[in-house]
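Asker: Return atomic coordinates for the entry below.
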Amino acid sequence: MKKSDINFQVSLDDQNLPKKILWEASDKESIGLESTNSISLNVWDNLNQSTLRIDLWTEEMSVAEMKRFYIDIMGGMAQTILNSTGDEYMSEEIKALCDRLVQHVNEENKNS
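Answerer: This is a model prediction of the structure:
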């Protein structure tokens, strides 16, 4: 059985806010730690039948990048729900929401 390790290192400032986020995975193409400005990790807790979430971002992450990051996450979820359950309706609804959010963000960027 193949095994893959994914590791995160988070440096915090004096107020316990993320200052720097580094990550690595044992099966990624490049070797060593890479920097990122945001992570979003979701874990299904079988025992409590609920989702555990960890969302971290550095002050380097702009508001526009954060919005794009979450739209991309939801777009990926649309594909995952289709692949894992075959539920085309749910997948298409998530994609439609993403399309509306992209439109909203584009309008915001035009007006600022």
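Asker: hey, let's count contacts and neighbours off CA atoms from now on
Answerer: OK.
Asker: tell me, what residue is most central in this protein?
Answerer: With distances taken as C-alpha atoms, centre = their mean, the chain has residue 40 as the residue nearest its mean C-alpha position (4.1 Å).
Asker: Unless I misread the structure, that one falls within a helix.
Answerer: No: when classified by DSSP: H, G, I helix; E, B strand; the rest coil, residue 40 is found to be strand rather than part of a helix.
Asker: ok, residue 58 - contacts?
Answerer: Residues near residue 58 by C-alpha atoms under 8 Å, 6 or more residues apart in numbering: 17, 18, 19, 20, 21, 37, 38.
Asker: Please generate a structure for the following sequence too, so the two can be compared:
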Amino acid sequence: MKKKESQITVKVGLDENQVPDTISWQATDADMENEQSAKAMIMSMWDPQDGNAMRIDLWTKDMLVDDMKVFMFQTLLSLADTLEKATGERNLAEDLRDYCAHFADKSGFSKPEDAQ
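Answerer: Below you'll find the model as predicted:
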């Protein structure tokens, strides 16, 4: 029996200096008919052979600083959820969530909920 496959496509438009000015994506299993635009993306994959993370971090030149802070906060918070779900390490995930609250405070959010 053939395994089901899903495809995620990311397109990055570059300006004359090779700086991203557009990012769009589409997934075959998503409920979307058209590409979705984005201002930033973080993609990480684990290389089991070398035992390290491979990453692609991109943002468009018009991504606002305050939006980037919110994006980073939400990404860190979701990583805490992923850590807990994947490993069962609730205490370690809570430590990361505590850092997220600190990050929100340092970023100028009055409450972490304001960044969600």
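Asker: returning to what we had before: could you find the counterpart of the residue nearest to the centre of the first structure in the second structure?
Answerer: Here residue 40 of the first structure is matched to residue 42 in the second structure, going by TM-score structural alignment.
Asker: if I read this right, its match contacts residue 54, doesn't it?
Answerer: No: look at residue 42 of the second structure against residue 54 with C-alpha atoms under 8 Å: they stay out of range, at 10.7 Å.
Asker: about what we covered before: want to throw the contacts of residue 58 of the first structure into TSV with distance to residue 28 of the first structure?
Answerer: Formatted as TSV, the contacts of residue 58 of the first structure follow (distance: C-alpha to C-alpha, whole Å):
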residue	distance to residue 28 of the first structure
17	27
18	24
19	24
20	20
21	17
37	18
38	18
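Asker: For those, which ChimeraX command selects only the ones that are buried?
Answerer: Applied in ChimeraX, the following selects the buried portion of the contacts of residue 58 of the first structure according to 16 or more other C-alpha atoms under 10 Å:
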select :18,19,20,21,37,38
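Asker: now, among the contacts of residue 58 of the first structure, which is nearest to residue 75 of the first structure?
Answerer: Minimum distance to residue 75 of the first structure across those is 17.0 Å, recorded for residue 38 (C-alpha to C-alpha).
Asker: ok, now which ones touch that closest one?
Answerer: By C-alpha under 8 Å, 6+ apart, residue 38 of the first structure lies in contact with 21, 55, 56, 57, 58, 61.
Asker: Pull the contacting residues for the last one.
Answerer: It refers to residue 61 of the first structure. Going by C-alpha under 8 Å, 6+ apart, residue 61 of the first structure touches 37, 38.
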